[in-house]
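Asks: next one to model:
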Amino acid sequence: MVKTSPEILIENDHFIVLNKPSGLLSIPDREGKEISLKQMLQEKYGQIFTVHRLDRDTSGIIVFAKDEDTHKYLSQAFEERTVEKYYLGIVNGVPPEKKMTIDEPIAENTTKRGVMLIHQRGKQSITDYEVLEEFGKFSLLRFRIHTGRTHQIRVHMQHVGHPIVVDPLYGDGSPILVSSFKKKYNLSKSEEEERPILGRLGLHAEKLLFQDAQGNSHTVEAPLHKDMRALVQQLRKRK
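Replies: Next comes the predicted model:
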């Protein structure tokens, strides 16, 4: 369920950079029943080209090209790893290694469609992480990905035993309730049951550094969305 509309971070004649809300598809899926960000942009601009994508439940920075030359240039920049991509994520537990590079090949699971796994037949996949804050049950991490595999951060964090919170594919998928880490939690009179403080994947594309075809450098940042920010604030209070 998409609660907020995409926010434009940069727009010019060649490309558009947006802050995608969680719950919105980047591009149409196989079924084509749901509206995607690409379709929304096509309605507004006509021609739009996919440069890269974010998982439906991941929020944050995504780039679309407005012409074929820009599409070719930016796609190549992503492919050749000249684009710097940073994410913020909340994981279960506290990783013992405060900084780590995970270099494990990722392949599609041949028995479960749409699920990825670590397998030697997969493509090389490299994720750096750094623990920013520890909260006992959870930790806030910053990731830099050097490759762009499907579900890369999610698969790698499951592999090291600290899956991204509220991940239905690679974690337990259960929403985070304040009562799970606040000892004396009482429902307000108007509530029949507790509403989750975070009910979606705790992953956000935070920062992108790239050069455009005209040679201009761009550093784009998207602050954490309200739901993830609220969880971090609650966890800090109880630290």
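Asks: please make it C-alpha for all contacts and neighbour counts, starting now.
Replies: OK.
Asks: which residues touch the one residue sitting closest to the centre of the chain?
Replies: By Cα atoms, centre = their mean, the chain has its centre lying nearest to residue 58, at 3.5 Å. Contacts of residue 58 were listed using Cα atoms under 8 Å, 6 or more residues apart in numbering, and they are 21, 22, 23, 201, 202, 203, 204, 205.
Asks: all helices for the chain, in order.
Replies: Here the chain has its helices, by DSSP state H, at 37-45, 68-79, 152-159, 226-237.
Asks: can you list contacts of the second one?
Replies: It refers to helix 68-79. 14-15, 49-52, 64-65, 83, 147-148, 210, 212-213.
Asks: try 10 Å
Replies: Applying Cα atoms under 10 Å, 6 or more residues apart in numbering, the contact partners of helix 68-79 are 13-15, 47-52, 63-65, 80-85, 146-148, 210-214.
Asks: got a quick PyMOL command for the buried subset of the residues you listed?
Replies: Only the buried entries of those go into this PyMOL selection, using 16 or more other Cα atoms under 10 Å:
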select buried, resi 14+15+48+49+50+51+52+63+64+65+83+84+85+146+147+148+210
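Asks: now, the contacts of helix 68-79 that are in strands?
Replies: Under the assignment DSSP state E, the contacts of helix 68-79 contribute 15, 49, 50, 63, 64, 65, 84, 85, 210, 211 to strands.
Asks: and for comparison, fold this next one:
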Amino acid sequence: MGRQADANAYVPLPVRGGVAPSYLWLTETLPGGMLRFLAGRFADVTLASWAARLQRGEVVDATGQALAADSPVRNGMRIWYYRELDEQETPIPFRERILFQDAHLLVVDKPHFLPMIPTGRFLHETLLVRLKAQLELPHLTPIHRLDRETAGVVIFSHNVQTRGTYQSMFQKRVVKKVYEALAGPIEGRDFPFTYKSRMVDGDKFFVMTEEEGEPNSETLIEVIERRGDIVRYRLHPHTGRKHQLRLHLSSLGAPILNDAFYPVALPCKGDDFSAPLQLLARAISFDDPITGQPRTFTSERTLDWTG
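Replies: Got it, this is the predicted structure:
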């Protein structure tokens, strides 16, 4: 698919219903016109859909000029369009909560099941699009990510001038993150302890696995409380690998409750919202690089002991 525009670039289409336009650079001069090109380039979008968008003037060049079905396809062109879904999205029945906003940042308490950004079959039912539509912040961008299945604190930038300063905190690993999870007991360990492993891509593109070698992931694990066979853990990730906490607890014999990926990737549950992953980004702390003020943001959500 196309790419989202850089915040400093000229964008010939406005944000619409919270959805920012996407763009595509053309790298060939091709015969047959724009409709034929678009239908061939985006196999998951129907010819009729592209024809309707062109007719509505919703595919434009870099100057904002509407393109037609027979407009030439030239190497070096940049075209702009809105991403759409051919099928209606299922509403996600959980709402985000705004924890903090200033001239630079927006801090949000994300619910389970809500994706961060448009991807695949999700567009309007994503945290970014919801917030853009609600708050009219066209330059809103997440400066770190949570999995769709994970709830909790996430930070956005909405100020282009200071975005890089805040992003650098995460790159330098000076941000402290605390998670909580519900899982079975980990046997044979004295708490707290640090678990390290070497994480690599698994045989399925959406999961990770561990292999022998120099560790590249590290998590400090504490016990908060135990009720029967379920333990509430406090997790301090010292690295930020994809699915790190989920894989680490699974490797220790205590997969997080309702984890559909670890230890075994289960069939997709589609729009079943009945069993949220019991993983919560509880808090984020850092010294604000603009003001020098210590900041801590804490989720107001709780995990479900009933599973």
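Asks: coming back round to it: so what corresponds to the residue nearest to the centre of the first structure in the second structure?
Replies: Correspondence of residue 58 of the first structure to the second structure, assessed by TM-score structural alignment: residue 150.
Asks: do you know how far the aligned partner of residue 35 of the first structure in the second structure is from residue 206 of the second structure?
Replies: With TM-score structural alignment as the criterion, the equivalent of residue 35 of the first structure in the second structure is residue 125. Relative to residue 206 of the second structure, residue 125 of the second structure is positioned 21 Å away (Cα to Cα, to the nearest Å).
Asks: then residue 159 of the second structure?
Replies: To residue 206 of the second structure, residue 159 of the second structure is 32 Å away according to Cα to Cα.
Asks: could you do residue 79 of the second structure as well?
Replies: Counting by Cα to Cα, the gap from residue 79 of the second structure to residue 206 of the second structure is 30 Å.
Asks: which of these two has more residues huddled nearby?
Replies: Just comparing residue 79 of the second structure and residue 206: by other Cα atoms under 10 Å the higher neighbour count belongs to residue 79, 22 against 11.
Asks: so where is the helix or strand hosting the more buried one in the first structure?
Replies: Assessed by DSSP states H and E, residue 79 of the second structure sits inside strand 78-81. Under TM-score structural alignment, strand 78-81 of the second structure has no counterpart anywhere in the first structure.
Asks: in that strand, what's buried?
Replies: Within strand 78-81 of the second structure, the residues scored as buried using 16+ other Cα under 10 Å are 79, 80, 81.
Asks: measure whichever residue in the first structure pairs up with residue 284 of the second structure to residue 109 of the first structure for me?
Replies: Here residue 284 of the second structure is matched to residue 208 in the first structure, going by TM-score structural alignment. For residue 208 of the first structure, the distance to residue 109 of the first structure equals 29 Å [Cα to Cα].
Asks: more neighbours, the two?
Replies: Set residue 208 of the first structure next to residue 109 and count neighbours by other Cα under 10 Å: residue 208 wins out with 20 against 14.
Asks: wait, the more buried one sits on residue 220?
Replies: Yes. In this structure, residue 208 of the first structure is within contact of residue 220 by Cα atoms under 10 Å, at 5.2 Å.
Asks: what residues are shared contacts of the two?
Replies: Shared contacts of residue 208 of the first structure and residue 220 (Cα under 10 Å, 6+ apart): 17, 61.
Asks: and stretch 167-175 of the first structure, how far out from the chain's middle?
Replies: The chain centroid and the centroid of stretch 167-175 of the first structure are separated by 14 Å under Cα atoms, centre = their mean, to the nearest Å.
Asks: one more: stretch 203-222 of the second structure?
Replies: With Cα atoms, centre = their mean, you get 20 Å for stretch 203-222 of the second structure.
Asks: gap between the two ends of that stretch?
Replies: For stretch 203-222 of the second structure, the first-to-last residue distance is 31 Å (Cα to Cα).
Asks: list the buried residues of that stretch.
Replies: 207, 208, 209, 210, 217, 218, 219, 220, 221, 222.
Asks: now swap in stretch 67-78 of the first structure and tell me
Replies: So stretch 67-78 of the first structure, judged by 16+ other Cα under 10 Å, has buried residues 70, 71, 73, 74, 75, 77, 78.
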